[in-house]
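Novice: okay, sequence plus prediction incoming.
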Amino acid sequence: MNLNEPRDLASLIEAFLLASGKPQSLERLYELFEEAERPEPKVFKKALEVLGKSCSGRAFELKEVATGYRLQIRETFAPWVGRLWEERPQRYSRALLETMALIAYRQPITRGEIEDVRGVAVNSNIIKTLMEREWIRIVGYREVPGRPAMFATTKAFLDHFNLKSLEELPALAELREMEPEPLLDPDDAPVPAHLQALADASLGEGEAEAEVPKDETSFRSLLVELDAMEEGLKTDFDDLREEEDVVEPEASLEDEGKLQT
């Protein structure tokens, strides 16, 4: 095998990604080669392009997410692939969707600010679940009485929702233009089948802990689901202060490496 030949290298990278089953950064992929055999960076980049193009017309694709590259099933096939698992995934609760959306779009944000927008208290189980899944973390403390913690999303959040960066989050206005079908009862209406197939186990208010999700989900799909369940979610957030002094979290916070840049 000629590792300086992009096509040969592309096949080897494909083998790495298939065997790993999770995203691999360029740095990690480089480490898999001994120094004497390590390809030039430009060859490596070309090999990734070759691999990406080779997936054209296939059921899987090469996707770059926050923590690296991975091979994954195309979202188009999710409703059918989901039938491989007999257990029926639980639905995302409206409260969890709203909380997650607010943190994603208005980070850093405190629990109190989330409650101000939603108009109701945030269930502790929701914050606990999001933190246990490593979708959110504490990134600082607001300089107001009580110094409430501020939450932001993590790279694990981006990976799970198939995003490379926060800039890839769909615009709220763009989601509104998608006009989901009207529902007679937003609280009791069923989630569309194709969205339910994408959703994985989550924790509703007062429920027991859910298993960690196994599959990636489109954040756009979840927000459309939220839009269908409750069209009255406030999205201007005028009551939230635009600029606040931020105090960096103490060094004792765990997993500081997961903070997003």
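Specialist: Yep, that arrived.

Novice: from here on, contacts and neighbour counts on C-alpha atoms
Specialist: Will do.

Novice: strands of the stretch 151-261 of the chain, start to end?
Specialist: With strands called from DSSP state E, counting those that start in this stretch, the stretch 151-261 of the chain shows them at 246-247.

Novice: how about the helices in it?
Specialist: Counting by DSSP state H, counting those that start in this stretch, the segments of the stretch 151-261 of the chain that form helices are 155-160, 172-176, 193-198, 219-229.

Novice: would you turn the ones you listed into TSV with mean neighbour count and distance to residue 140?
Specialist: Shown next, in TSV, are the helices of the stretch 151-261 of the chain (neighbours: other Cα atoms under 10 Å; distance: least, Cα to Cα, whole Å):
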stretch	mean neighbour count	distance to residue 140
helix 155-160	21	17
helix 172-176	13	26
helix 193-198	17	32
helix 219-229	20	25
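
Novice: for comparison:
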Amino acid sequence: MTEERPEELEEEAADLDTEVSRVVAEATALRRLEALLFASPEPLSRAEIAERLPGADVAALIEVLIERYADRGVNVRTVAGKVQMVTAPDCADVLVAYRTEGRRLSRAALETLSIIAYHQPCSRAEIEEVRGVAVAKGSLDQLLELGWIKLSGRRDAPGRPLLYATTDAFLEQFGLDDVSHLPGRADLEAQGLLDARLPPGFAVPSPRAVEGELTGEDAADAPDFVTDYDGEAG
């Protein structure tokens, strides 16, 4: 049996100390991240977490927590590129007495929201073209009030119509990390949400995120109602 030299023992001891320090630091960072998510009333971005946990591997810590909480009554999930703790879906029934019921969206508002989500950015005239009927002012007002859609700019066309897009609040409400996670045609058909007799060439659009929002003078100039290409208010 070969005896290890003192310098080899010292090197092994140093390596062990380094590994122990790493494990302790990771465990500490994980506990601190857990506390941050638990206490935060809003989802946290990775940048916000990194600011609170300097030097930590934020992405790795998030993945550890997601896996650790996967089978618990509280889950960790990413929504709109941010991280939050949420109640596990199968435990929702025990919390129903504590949930605040919001206003129910009308069918017209739901259809309008769906069109904006899949076709964004789009104008009122484009929404009406897809729906086949006029868009009521109340539908857009309600969605704007809820914070699920935003004024994202103006179309470079006659009348420079306002454009609408979804917000991070929309993603948070429906549990989506980004709009690319909206259900596609196969998902909608599997849930029985599409008519079996679809017209030839029918396709579900591939939504994309829209950056930016009307601010300053553009936002101030935006009317309380929307004007379509023909200049008719509704």
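Specialist: In hand now; what should we look at? Small disclaimer: the values here were computed from a predicted structure and weren't measured.

Novice: TM value for the aligned chains?
Specialist: After superposition, the two chains reach a TM-score of 0.68 (TM-score structural alignment, normalised by the length of structure 2), with 187 aligned residues with a Cα RMSD of 3.0 Å.

Novice: adding distance to residue 98 of structure 1, write the helices of the stretch 151-261 of structure 1 out as TSV.
Specialist: TSV is the format used below for those (distance: least, Cα to Cα, whole Å):
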stretch	distance to residue 98 of structure 1
helix 155-160	15
helix 172-176	13
helix 193-198	16
helix 219-229	7
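
Novice: among those, which comes closest to residue 88 of structure 1?
Specialist: Set against residue 88 of structure 1 and scored by Cα to Cα, the helices of the stretch 151-261 of structure 1 come closest in helix 193-198, at 8.9 Å.

Novice: so who does the aligned partner of residue 112 of structure 2 in structure 1 touch?
Specialist: Superposed on structure 1 with TM-score structural alignment, residue 112 of structure 2 falls opposite residue 99. Residue 99 of structure 1 sits next to 114, 122, 126 when contact means Cα atoms under 8 Å, 6 or more residues apart in numbering.

Novice: hmm, back to that, residue 248 of structure 1: which of the helices of the stretch 151-261 of structure 1 is closest?
Specialist: Once those are compared by Cα to Cα, helix 155-160 is nearest, at 18.8 Å.

Novice: show me where structure 2 has helices.
Specialist: In structure 2, the segments counted as helices under DSSP state H are 6-39, 46-52, 58-68, 107-119, 124-131, 137-146, 168-173, 185-190, 216-221.

Novice: figure out which of those is closest to residue 87 of structure 2.
Specialist: Across those, the minimum distance to residue 87 of structure 2, taken as Cα to Cα, is reached by helix 6-39, at 11.4 Å.

Novice: how close does the counterpart of residue 47 of structure 2 in structure 1 get to residue 33 of structure 1?
Specialist: If you follow residue 47 of structure 2 across to structure 1 using TM-score structural alignment, you land on residue 27. Applying Cα to Cα, to the nearest Å, the value for residue 27 of structure 1 to residue 33 of structure 1 is 11 Å.

Novice: what's the answer for residue 94 of structure 1, then?
Specialist: The gap separating residue 94 of structure 1 from residue 33 of structure 1 is 47 Å, by Cα to Cα.

Novice: mind telling me what residue 193 of structure 1 corresponds to in structure 2?
Specialist: With TM-score structural alignment as the criterion, residue 193 of structure 1 matches nothing.

Novice: and the nearest residue to residue 193 of structure 1 once chain neighbours are set aside, what does it touch?
Specialist: Nearest non-adjacent residue to residue 193 of structure 1, counting by Cα to Cα, 6 or more residues apart in numbering: residue 79, 7.7 Å away. By Cα under 8 Å, 6+ apart, the residues touching residue 79 of structure 1 are 193, 194, 197, 198.

Novice: if we go to 7 Å?
Specialist: Residue 79 of structure 1 sits next to 194, 197, 198 when contact means Cα atoms under 7 Å, 6 or more residues apart in numbering.

Novice: who's more crowded, residue 27 and residue 33 of structure 1?
Specialist: It is residue 33, of residue 27 of structure 1 and residue 33, that has more neighbours when counted by other Cα atoms under 10 Å, with 12 against 9.

Novice: tell me how far the more buried one lies from residue 52 of structure 1.
Specialist: Per Cα to Cα, residue 33 of structure 1 is found 21 Å from residue 52 of structure 1.

Novice: that older thread, name the nearest of the contacts of residue 79 of structure 1 relative to residue 153 of structure 1.
Specialist: Of those, the one sitting nearest to residue 153 of structure 1 (Cα to Cα) turns out to be residue 198, at 20.2 Å.
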